[in-house]
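Visitor: Need a 3D model of the following:
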Amino acid sequence: MLVHRDEQLAHLHWAFHACEKHGHGQVALVTGAVGSGKTQVLETFGEWAAAAGGQVLSAAGSRAEQGLHFGVLGQLLHSARMKPEGLRQVEELIREAALSVPTAEAGTDMAAEVLTEVLTADGLWAPLLRTAFDTFLALARQGPLVLAVDDLQHTDAASLHCLLYVTRRLRNARIMVLLSEATTLRQAHPLFHAELRSLPRFTRVTLPPLTAESVSRLLSARALAHGTGTGTGAGAHAPRGTGAGAREVGEEVRRILRVTGGNPLLTQALVDEQANREKDSAPAGGARAGDTFDRAVLDCLYRHEPGVREVAQALAVLDRPASQELLGQLLDVLPDTTGPAVRVLQGAGLVDSGELRHPRILDAVRSDIPAEERRRLHQRAAEVLHENGAEASVVAEHLVASAWTDGAWVVPVLRDAAAHALSSGRPDHAAACLRLGGQAETDKDRYNSLMAMLITARWQVNPLAVTGQVSQLVEAARDGGTSLSTAVATVPYLLWQGRAEEAAEAISGCGADDHGPAADALRLTRLLIALSHPEYLGTLSENPGSWIRTATAPHAASPQLQAVSVLGHALMPTGGVDTAAAAEQLLERHHLDSGSLGLLTAPLLALLCAGRADRVAVWGEQLLARPGVRHIPAWRGVVRAIHAEATLRLGDLDAAERGARLSLEDLPAPAWGVAVGGPLGTLITCTTESGRLFEAERWLAQPLPAGVFRTPVGAHYLIARGRHHLAMGRHQAARADLHRCGELVRSWGTDVAGLVPWRLELARVQLGLGNRTQAAQLLREQLQVSRGLDDRTQGRALRLLASTAAPDHRRRLLSRAVTVLQSCSDQQELARALSDTGQAFPRAGDSPQPRLFVHRANRVAQSAGRSTALPQQMDRRSTPDDTPPASTPPEPATNPRPRPGPGSGGQPGPAPGADGFEVRDQDSVLSEAERRVAVLAARGRTNRQISNELYITVSTVEQHLTRVYRKLDVKSRTDLPNRLMALAEPMA
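Guide: Okay, the predicted model is just below:
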């Protein structure tokens, strides 16, 4: 498809008409970059000239046939429409002349001069030239004759001399010589070009790159040909001229120009590739749609000289702008020879601003380089870049790609590059540098230091991959073979694996000055041990008051120590300082730093323990949205787990469960070490509160590593497990877990509500057992332990405390609970508080106030996207004033006889009102087992799925459904939803 060549074709049409009208010969040279459409222009013009009454003789030069004398001339003659006997004489002269010229002397300007001398000496040159010209003249008498020669740069010297002979004699001949030539490193056949430029009727036509308008026309033509509208991609179906459609087509045009630079060959390949992708079919030849553009790039590259291709390969290996000098050193050639090659590539649309234009082009060129040659180029690039003072990270990329370590300077460069990669959030690249450096390092101390850095890098990608290396460094530390920095570096990973004793032992013999980086590193390590395993808090020589001084220091030497100190103060607050503000300052200061996710987890946890789950949710989303977070699975999983717990405390069960699941996808459960209790505890709580109790059982069945319950994460897990036991009606198990949780945090001195509100959960157990006095005491203590008490926990505590209070005091507590819960996003808990408030009012005639509260509770519950078991007893006699409202909607864990939801196995069925299928009236018709099967079948479950969820056989499911169909008078499971809905009790 020829696009944007109307002006150039008009010049050629004018030359043809001048030749036809005035009888004067014309010579036209079409030039342009490889892939600019020269061949298409010649073919299009040839078709037009033939239709206009002319005769077109065509030939094409070839690099492979440059040594074939008179090859192009022979092509021209054989394309003529003339009798065979008319060609016999000139063919015999060509054959004799070709046999007289030494083959080794073809293809150069000197060979052309030698060629003239040889043919003149043999008396063959003049007869051949006259005969060939007479042949062309005879053809021109029938009408204008066009001699079209494509790829002039590859034409053999003998044919060029014949063409020059013809062009000098075109003054009174109706012959148009049309030539095309690609841009090359050096102008091919300079003597021939000098002769052409001296001709009086010579025209040069240059083919420029495509413009935006040209590409738009190409897209429109392609779309019309395929019947898809006016473009491809996003704008393929948008009406032409509409604002949205024009913008989409404009964006597609700009994208194409960014990739191709306006080269027609590359542009058409990209458009075809997109069309093939949209049709979901491979192009001709069985290639994938994504290969079309790559093949076009290589086609374009191989049509240039080898020197141009070598420069393109060097640019692909460097993957950055390069000067002539750098390219010359890399290729071991004179720098002046690389400049023309870069200009040729730029003209072809492959290079822009000294580098390959687009990653697609770079990948295509690089993939074409043989593996051994690519390795050699990377090695040479590393050497050249190092000699020119390039950054360590740049040099290291080529060292890793070449796996070369022979230079004495290599290991220090790799170490510096790894440190930069770690600080930039690229642990994968850091690990590659450190592995290569470890192969070349011979000094034991420096080797151990490299291995400590490698553990840090590999842990961020996969914590399971570092167990062996951590153990090796621990053994080296016991033997006195590691430095302080190496011993300190192993501690976090020992703690992650629950090896607290080994972590303490690793630094037991370490000492440092009171000030300086070494002292800060040692303080940080001891504080990490104590906060992750609070039984070691008593071994610290510092008191919590000193932590906050470190945390709030305006110019801390160690941001890591400052961050962990903030977390320490959140777990053991001393008063007088706003821990949340200190954590926010750290997050504000470092949240944009590359590779800072590990640093920022401590202030995130501090905010959570300070009761600011709302701020944790905001900061967590901001951190997870950073582009570099995809390279750090471990820290990404940790931040997601913290964010999930924050959203749970804000009442958003769906977002919390989704975040916790994603955190376990980032890191599988075995990779979490003792921290696995964090995401598991959040998931257990989410599934429990959603009524999916047996799904929660499956999460509880996940094995826990030894030492989990020596950590604050273990207390978090105990809370979740206790809530689940309560929801399943296992009160004694729930009380045991919650008592143990309380004993742990009190023995550690970390009894803050923001860590685990164990008193509230234990109060719910006491309420379930009917122990209202003990429950009230626990709830009052929970409200008095205000450190880290978030709004949701406070509101829940107030609502539960109201159920133990006298009527007047109950209404005041519920009013406070509603006020507090309105400031958080837990609509379910707010609905319960509103409903309890409505039930707390005594009957006073037809007072509408109680019903208004219940109606508002219903609206809040419906706006939360899930139905709540709200009371429907406003028309009945109210409960006595000295008892709590019997209709107070129970939380899943406060009901001593739970009703688990779908997927919860053989226990009673889904929570009331879960989706409109939980009915009341059919209980008298269906058995409990039949009702559970009917509800699941109405929700679209297959018999096999029902069998798995209820832990019964498929045969039992079929028997239950048979009885359900008979009792409810339905023919199939498709009738069940409407029948169950018809039986359901409507909400007020």
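
Visitor: Going by C-alpha atoms from here, please, whenever you check contacts or count neighbours.
Guide: Will do.

Visitor: Now do the contacts for Gly651.
Guide: Arg792, Cys824, Ser825, Asp826, Gln827, Gln828, Glu829 (CA atoms under 8 Å, 6 or more residues apart in numbering).

Visitor: Proceed likewise with the subsequent sequence, for comparison:
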Amino acid sequence: MPLVGRSTELEQWARLRAAATAGAGSVWFITGMAGVGKTSLLRAIRDDATSEGWTVLAATGNPAGGPDQAWGILTRIFVRLATRIPAGSEPFDGPGTSISDLVLGKVVPTSGIPVALTWTIETLAAAGPTLLVIDDAHWGDAASLQAIASAISSLTDQRVVVVIAARAGELPPEFEPLIGRPGTSFSELTALSRPDIAEWLRATDFAKFSEEEVGRVAAVTGGLPLLIAPLVHDPAVMETLLNPDGTPRTPTAPGQLLAIGRQYLAGFPQFLPVLAAVAVLDSFATSANVATVLEIAPHAAAELIAEATRLDLLDGADGVSVAAHPLLAEVVLENADLTAPIYLKAALALGDQASVEQVGAWLIATPAQQDPRVLPLLLSAIERSITFGFERTARELVERARLEPPTSDEDTHRLKILDGKSLVLAGDVEGAVRAWRAAMAGADASQVLDIQMDIGDAYYASGQTELAREAFLDTLAMLEDDSIRLSLGHRRLAIARLAAVAWLVGEGKPLEESEIEAILAQDESLDGLGERALLSHAALELTILGRDAPRAAHLARRAAHNLAIVSEDGIDGPVLSMLTGALNGAECDDEALALMTEALRRARISGSVMAYGTMSYCRAYVHMNRGRLRRARQDAEAALRTHRDYGWGAYLAAAKLVLARVALAQGDLDAAKAAVADLDVYSDAMRSEALPQMMALHAVGLVAQGEGDHERAFEYLRAATEITNEYCPGPTYGLPPLALVRSAVVLGHRELASDVAAQAIERARTFGAPRTLGRTLVMASAAYPQDEAIVLLREGIRLLELHEGRLELGEGRVRLAHHLAELGGDAQVAEAIALARGGIIEAERIGSIPVAQRARTLLADLGERHPTERVNDPVASLTASEVRVCELAAKGMTNRQIAAELYVTVKAVEWHLWRAYPKLGIKSRRDLPLLLSSLVAD
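Guide: Reported below is the predicted structural model:
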């Protein structure tokens, strides 16, 4: 078929091709009505790009699939590359591994697909100009189209041209925001004019057609190449384009083109089954598979395909057939009686070739069967849809599965469980709980226990911690029933999960020591999720109660070994939160940061709101304890943004507390006030959860102190201290008493301050965590007479110097300097001056303006010239992402290695470095190692 009437579009392609070769990529949207020649134009573009040595990737939407057939377009784009190039090799290295895994049927985190797709295309473009063509995008699956839309918006500075074609008025909504952006263009194909048609006919055999006949062809075809092509071969086709009275049908009118297609295919009844098989099978439409689903001999299928291809009913490449035009596929797919048996046969016979989700899509299109093989296939498809986060598809598959007769008690139970999980995915937690409770009938003890934990996890993930606690209490009741026989792993995991939520609401119960000793006695290689969960709980229990920090550290480190917990329990479960809390409390900073950073990386890939918010706030606490204020603030603000934008709220009070603490330490009272502005510390919701209420009271009390309102601060901090003493007396989490000491001293409650301070110090010494003790000694010193305070401060400073507690270290030096200056001796004043100057350096290094200012004031009172105001540390102006990228670049990693480590695109790394260099006052990455110590320090 000659390509006529498309000179404008071919010139546009030539311009885009030249620009991409020079490094300027583009996106080109082409629309037009069915039959107008979009596919022919795209074929010409692909052929030209291939002849120029470009890498060409292509996929076509399938009317048998549609928006719910997960990853159909992406699979078609990359299937040939993925089967030829192993994962781990370019372009399927780094994040690109997810594309290879996805295409080959593995489960991957779906929200990371856009980054993986961008990485893969960037890699191909780095090797040479690349063309990506998507035809019939209106039939593309929503998951693929969203990923492609996200990826291509960042490819305009790559050697890439993306061409997307769809029917007029049916461009997928995923692409609409891209129209009009720089680097994008839009073309609307129109029907061929009469001169175009004459040129076409002249190029074939114009002698057959008079001028009058050319006009007639133009009238009856509407200028649509789809209809002109068969007329060239067989003028008798003209009759199918006419009404009974001989007038043209006006094929461009709504619905007429399909009607014409039906009439046209009515002349080829013997080919309808093979056309239907090809339409249903799509990318699996090999001759052998067509024979299988039609239950005919292979040679018969091959002959039918060959003859249909000769008649321009089919087309194909690489042994896979396709309808010569999507209209033909649409027509045969209308016939459910014809296609339903094919869908079923494809699902049952081609499961070893097709993905689980493809099999599920085939089965959705079938009526209920009596075949016992169908339900297990549907159950597998439901599980995959849930894993990928496709709630609509999961619900459709569940409803389809309910139509099947039970095949076994196991499958019936499994369907009920998956029904609940799909409802959780859809946001209907109560519906899920109803489904799961119904599944308990007839279930054995182990299954009931699993259901109870699913219920608890669902409530926990949705922020309903009180209901989660009740669910886990029901689990515990089962564990205490000696008549119920459960595996040791089941028992340990259930106890640990109950404990995680119970501590959150202030109802924690200590574990039996024998449980832990039994785990410690076994080889560490035998530890599984249940063991790690119990070790995490035991370590957290020790830190909360303030008992034996070295043992807590030992248990927590064993639980965190090789970061296995992240894979075993995922990043959304309560065990991870328990373990990070234990590591933090036991001062295992390196292990805690490694675990949290890996969890955050996975949260970015998977899109987990729960994990991202929780791990951001947890990491903020570690940075705060170390005195790395800027990083602590960045993480705390990230957690609160997750709350604001996505509704995360599991540890909202804790995140607000850490942000308030950081902001006050930096002298930013307005930010601290904003952090606690909406905390209703005596609401019913707060009263029901002891630890969140304690943290909320602590936060508003600190802000009141910052405002100078010590009476109000005393009220809040005393209430927080009472909760602390009852539920978490350990010094790691028992910070309200130390804050209470300050307001009590200011208000003249010396006896109370002394009692609270003495108890805090005793608890810190008993616990045995050096940084915690150092912090306690510094903060509690305010309640003691000067001579005792000096002794406490010297001990605290020594501990904080050795165990990185920079905020309290600076505070301790300035407090000690004040006391020594008041003593007035020459030696004491000299030491006070040295301490004040050291305090200024430490405070300014971490950004603690109030501490630095108090030290400057002291020096001025002593008549000393103090250091000139420090110029703002350039590192302070970097965003969290810029810091991460610069750290890795300073270690000598390439941009590509950094991108793979952080699971971002190479372009994102380049962008962060480009923004960071001016802030740091450098011109290239060669200067970064000189700043590495500063970056690592903060």
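
Visitor: re the thing from before, tabulate the contacts of Gly651 of structure 1 (CSV), appending secondary structure and neighbour count.
Guide: Shown next, in CSV, are the contacts of Gly651 of structure 1 (DSSP: H, G, I helix; E, B strand; the rest coil; neighbours: other CA atoms under 10 Å):
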residue, secondary structure, neighbour count
Arg792, helix, 25
Cys824, coil, 20
Ser825, coil, 19
Asp826, coil, 22
Gln827, helix, 23
Gln828, helix, 26
Glu829, helix, 26
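
Visitor: can you redo these as JSON lines with distance to His11 of structure 1?
Guide: Output for the contacts of Gly651 of structure 1, formatted as JSON lines (distance: CA to CA, whole Å):
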{"residue": "Arg792", "distance to His11 of structure 1": "80"}
{"residue": "Cys824", "distance to His11 of structure 1": "75"}
{"residue": "Ser825", "distance to His11 of structure 1": "73"}
{"residue": "Asp826", "distance to His11 of structure 1": "76"}
{"residue": "Gln827", "distance to His11 of structure 1": "76"}
{"residue": "Gln828", "distance to His11 of structure 1": "78"}
{"residue": "Glu829", "distance to His11 of structure 1": "81"}
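
Visitor: how about the nearest residue to Val474 of structure 1, chain neighbours excluded?
Guide: Ala506 (6.8 Å; CA to CA, 6 or more residues apart in numbering).

Visitor: how about that neighbour, what does it touch?
Guide: Val474, Ala477, Arg478, Ala487, Val488, Val491.

Visitor: so what corresponds to Ala533 of structure 2 in structure 1?
Guide: The equivalent of Ala533 of structure 2 in structure 1 is Ala563 (alignment by TM-score structural alignment).

Visitor: where's its match, which helix or strand?
Guide: helix 559-571 (DSSP states H and E).

Visitor: Any idea how many residues pack against the residue nearest to Ser688 of structure 2 when sequence neighbours are not counted?
Guide: Among residues not flanking Ser688 of structure 2 along the chain, Val505 sits closest, at 7.0 Å (CA to CA, 6+ apart). By the criterion of other CA atoms under 10 Å, Val505 of structure 2 has 20 neighbours.

Visitor: likewise the one 5 residues further on?
Guide: The burial metric for Pro510 of structure 2, expressed as a neighbour count using other CA under 10 Å, is 12.

Visitor: cool, Glu901 of structure 2 as well?
Guide: Count around Glu901 of structure 2 with other CA under 10 Å applied: 15.

Visitor: about what we covered before: which outside residues touch the helix holding Ala563 of structure 1?
Guide: Residues from elsewhere that reach helix 559-571 of structure 1 (CA under 8 Å, 6+ apart): 520-521, 523-524, 527-528, 531, 544-545, 547-548, 550-553, 556, 579, 582-583, 586, 599-600, 602-603, 605-607, 609-610, 750-752, 755.

Visitor: 6 Å instead?
Guide: The contact list for helix 559-571 of structure 1 (CA atoms under 6 Å, 6 or more residues apart in numbering) reads Leu524, Trp547, Thr550, Ala551, Leu599, Ala602, Pro603, Ala606, Cys609, Thr750.

Visitor: what does stretch 748-757 of structure 2 give?
Guide: Val741, Ala744, Ala780, Ala783.

Visitor: ok, now with 8 Å
Guide: So stretch 748-757 of structure 2 is contacted by Pro737, Leu738, Leu740, Val741, Arg742, Ala744, Val745, Ala780, Ser781, Ala783, Tyr784 (CA under 8 Å, 6+ apart).

Visitor: aligned partner of the third one in structure 1?
Guide: The one in question is Leu740 of structure 2. Checking with TM-score structural alignment, Leu740 of structure 2 has Leu762 as its match.

Visitor: Which of the helices or strands spans the nearest residue to its match once chain neighbours are set aside?
Guide: For Leu762 of structure 1, ignoring the flanking residues on the chain, the nearest one in space by CA to CA, 6+ apart is Leu738 at 6.0 Å. For Leu738 of structure 1, the host element (DSSP H and E) is helix 731-748.

Visitor: Show me what whichever helix or strand comes after that helix is packed up against.
Guide: Later in the chain than helix 731-748 of structure 1, the nearest helix or strand by DSSP H and E is helix 758-768. With contacts taken as 3 or more CA pairs under 8 Å, 6 or more residues apart in numbering; DSSP states H and E, helix 758-768 of structure 1 sits against helix 712-727, helix 731-748, helix 772-784, helix 791-802.

Visitor: so can I have TSV of the ones you listed showing distance to Val333 of structure 1?
Guide: Output for those, formatted as TSV (distance: least, CA to CA, whole Å):
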stretch	distance to Val333 of structure 1
helix 712-727	63
helix 731-748	71
helix 772-784	79
helix 791-802	72
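
Visitor: Map Leu579 of structure 2 onto structure 1.
Guide: By TM-score structural alignment, Leu579 of structure 2 lines up with Pro603.

Visitor: now the helix or strand hosting Glu199 of structure 2: which residue numbers in structure 1?
Guide: Element membership for Glu199 of structure 2 (DSSP H and E) is helix 194-205. Helix 194-205 of structure 2 lines up with nothing in structure 1 when matched by TM-score structural alignment.

Visitor: name the helices or strands packed onto that helix?
Guide: So helix 194-205 of structure 2, by 3+ CA pairs under 8 Å, 6+ apart, packs with helix 211-221.

Visitor: tell me what the helix it packs on is packed against?
Guide: helix 194-205, helix 225-233.

Visitor: Now do that helix against helix 225-233, angle only.
Guide: Using axes from the mean of the first three to the mean of the last three CA atoms, to 10 degrees, the inter-axis angle of helix 211-221 of structure 2 relative to helix 225-233 is 140 degrees.

Visitor: Next, the angle from helix 211-221 of structure 2 to helix 194-205.
Guide: 110 degrees.
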